[in-house]
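Participant: need a 3D model of the following:
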Amino acid sequence: MEAFIAVTFSFPTVLFTVLLAVAVIYWLISLVGLVDLDGGGDADLDLDASSDMGGLMVTLGLQGVPLPLVLTLLFLGAWLTAYFADLMLGSLFGTGWGHILFGLVVIPLALVAGLLATAVLVRPLRPLFRRAYKRPLEKQIIGAACVVLSFNANKGQGRAEVHRDGAHLILKIRSDASLARRDRAVLVEYLPEHQAYWVVTEAEFLAGSSG
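Facilitator: From the prediction side, this is the model:
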């Protein structure tokens, strides 16, 4: 037990101990109803491969499940890797700079191992979330605010991110407004022929609502 505690709260394992503790606290809060997870794993989520986040998640097969679940599994896998690496090999590097250098090598390796383990674990879970959220995503998020990630004014199209119920969505958008990166807009209509959402600026949407 003493060895477990010592490794858990020593570098580099302590980094993932903290992250895993945050994830556990998040799930505990969600259990008492303070966080709503409904809709977080919609399988119709449009994650574009050209965006950093969307491309990574699609490549690893992490789409279709709630982002909090993905992060929790990632932290758990990284924690286990760092823990056993430190337990079995940490003593070989002493307690000084040698151990710090050892930890700096373990951290990225643990993240990679955790990411690969997460990619394997979420695949059998994806159908569960697909069945759990049968209402089309495009109907669920109409009226939601988004933040523009990129926009080509000449083509009137781009991409935006939406944070909804713990899920981070990256969506294709179209608009006749002059939008720039980090502008706030509102999804007002789904365009099935383009698999994109028509958006207006948040100011325009609020002005129309108040009018």
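Participant: when you work out contacts or count neighbours from here on, use the C-alpha atoms and nothing else.
Facilitator: Noted.
Participant: which ones are touching the residue nearest the centre of the chain?
Facilitator: Centroid check for the chain by Cα atoms, centre = their mean gives Leu67 as the closest residue, at 3.9 Å. Residues in contact with Leu67 (Cα atoms under 8 Å, 6 or more residues apart in numbering) are Gly40, Gly41, Gly166, Ala167, His168.
Participant: before we go on, could you also do this sequence so I can check it against the first one:
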Amino acid sequence: MDLFLNEVFSFPTIIFTIPLIILTLLWLMAFAGLLDLDILDFGTDSDAGGDAEAGSAGTSWLEKLGLNGVPLTVSLTLIDIYAFSFTYLARKYAAPLFDGVLTATAQGAVVAAFAIVIALPLSALCIRPLRRFFITHEGVAKNELIGTICTLTTLSVSETFGQAVTPDGMVLSVRASSPNTIGKGNKIVLIDYLVAQDCYSVVTESELMAMSSSS
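Facilitator: Predicted coordinates for the structure are as follows:
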């Protein structure tokens, strides 16, 4: 165990070990409903101005590498897993062959570079069958979804956090006033589209009925 830890926290493996630890924590929090799966997709899905240009550029390089069609979290995780695995094996079995030919730093730099070069196409290959699970629904204006009843998929929803799924499987970012009693699995209604935040304001069905009665 000590030998393994020494390997994964030594250069160049540590370059991919630390991101792998961070990504693992993100996945655990996403599975627990504490984070949105697309938390890293900033700048790749904007609607106006410079943000739209940045989003287009981000999508463009993802498409060129074959890493598009899934959340950026998925792409980065696959790349890091492959790069980490290659680096670990190369450092353990191939690097000793170049002792006396290259310095340890040079060996590490070469191994890390090759790891990324190998990880990108392998990740793109794995992403192909995954795209159908992350279908992008097009042709429906975002404000046309107002009034749709969804199911909250995160543990809670607040002014800054929340995610829900529509009956046809669309995953949406949602927001609600705090404090509230809305929890995972509750039915909520989209009542407004917040353009600046690219998300929906929601209330429970009972709250919507109360609002309708008072008006």
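Participant: of all the contacts of Leu67 of structure 1, which comes closest to Phe129 of structure 1?
Facilitator: Each of the contacts of Leu67 of structure 1 was checked against Phe129 of structure 1 using Cα to Cα; the closest is Gly41, at 5.4 Å.
Participant: give me the three-state assignment for the closest one.
Facilitator: coil (DSSP: H, G, I helix; E, B strand; the rest coil).
Participant: how many other residues sit next to Leu15 of structure 1?
Facilitator: 17 (other Cα atoms under 10 Å).
Participant: where along structure 1 do the strands fall?
Facilitator: In structure 1, the strands defined using DSSP state E lie at 145-152, 157-164, 167-174, 184-191, 196-201.
Participant: possible to save these as CSV with mean neighbour count and distance to Ala23 of structure 1?
Facilitator: Converted to CSV, the strands of structure 1 look like this (neighbours: other Cα atoms under 10 Å; distance: least, Cα to Cα, whole Å):
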stretch, mean neighbour count, distance to Ala23 of structure 1
strand 145-152, 20, 25
strand 157-164, 20, 18
strand 167-174, 22, 14
strand 184-191, 20, 29
strand 196-201, 23, 32
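Participant: Arg126 of structure 1 is nearest to which of these?
Facilitator: Arg126 of structure 1 lies closest, by Cα to Cα, to one member of the strands of structure 1: strand 167-174, at 14.2 Å.
Participant: how about the helices in structure 2?
Facilitator: Per DSSP state H, structure 2 carries helices over the ranges 2-8, 14-31, 49-65, 72-89, 104-127, 205-214.
Participant: nearest to Ile149 of structure 2 among those would be which one?
Facilitator: The closest of the helices of structure 2 to Ile149 of structure 2 is helix 205-214. By Cα to Cα, the value is 8.1 Å.
Participant: now do stretch 83-94 of structure 1: everything it contacts.
Facilitator: Val7, Thr8, Pro12, Thr13, His99, Phe102, Val106.
Participant: count the residues that sit near the fourth one.
Facilitator: If I follow you right, that is Thr13 of structure 1. Using other Cα under 10 Å, the number of residues around Thr13 of structure 1 comes to 26.
Participant: distance of it relative to Val58 of structure 1?
Facilitator: 28 Å (Cα to Cα, to the nearest Å).
Participant: swap in the last one?
Facilitator: Here Val106 of structure 1 is placed at a distance of 26 Å from Val58 of structure 1 (Cα to Cα).
Participant: more neighbours, these two?
Facilitator: Counted by other Cα under 10 Å, Val106 of structure 1 and Val58 do not tie: Val106 has more neighbours, with 22 against 15.
Participant: skipping adjacent residues, who's closest to the more buried one in space?
Facilitator: Nearest residue to Val106 of structure 1 in three dimensions, chain neighbours excluded: Ala82, at 6.3 Å (Cα to Cα, 6 or more residues apart in numbering).
Participant: show me the contacts for the equivalent of that neighbour over in structure 2.
Facilitator: Mapped onto structure 2 by TM-score structural alignment, Ala82 of structure 1 lines up with Thr87. Neighbour list for Thr87 of structure 2: Pro12, Thr13, Val111, Ala112, Ala115 [criterion: Cα under 8 Å, 6+ apart].
Participant: how about Arg174 of structure 1?
Facilitator: Contact analysis of Arg174 of structure 1 by Cα under 8 Å, 6+ apart lists Gly156, Gln157, Gly158, Ala196, Tyr197, Trp198, Val199.
Participant: so what corresponds to it in structure 2?
Facilitator: Checking with TM-score structural alignment, Arg174 of structure 1 has no match.
Participant: gap between Arg174 of structure 1 and Cys146 of structure 1?
Facilitator: For Arg174 of structure 1, the distance to Cys146 of structure 1 equals 12 Å [Cα to Cα].
Participant: so Lys187 of structure 2 makes contact with Leu152?
Facilitator: Yes - here Lys187 of structure 2 reaches Leu152: they are 6.6 Å apart, a contact under Cα atoms under 8 Å.
Participant: with neighbour numbers in mind, choose between these two.
Facilitator: Leu152 (26 against 20).
Participant: identify the residue of structure 1 aligned to the more buried one.
Facilitator: Checking with TM-score structural alignment, Leu152 of structure 2 has no match.
Participant: what about the residue nearest to Leu152 of structure 2 when sequence neighbours are not counted, neighbour count?
Facilitator: Once flanking residues are discounted, Leu152 of structure 2 sits nearest to Ala164: 4.2 Å by Cα to Cα, 6+ apart. By other Cα under 10 Å, the residues close to Ala164 of structure 2 number 27.
Participant: pretty sure Ala164 of structure 2 is touching Arg175, no?
Facilitator: No - using Cα under 8 Å, Ala164 of structure 2 makes no contact with Arg175, being 9.7 Å away.
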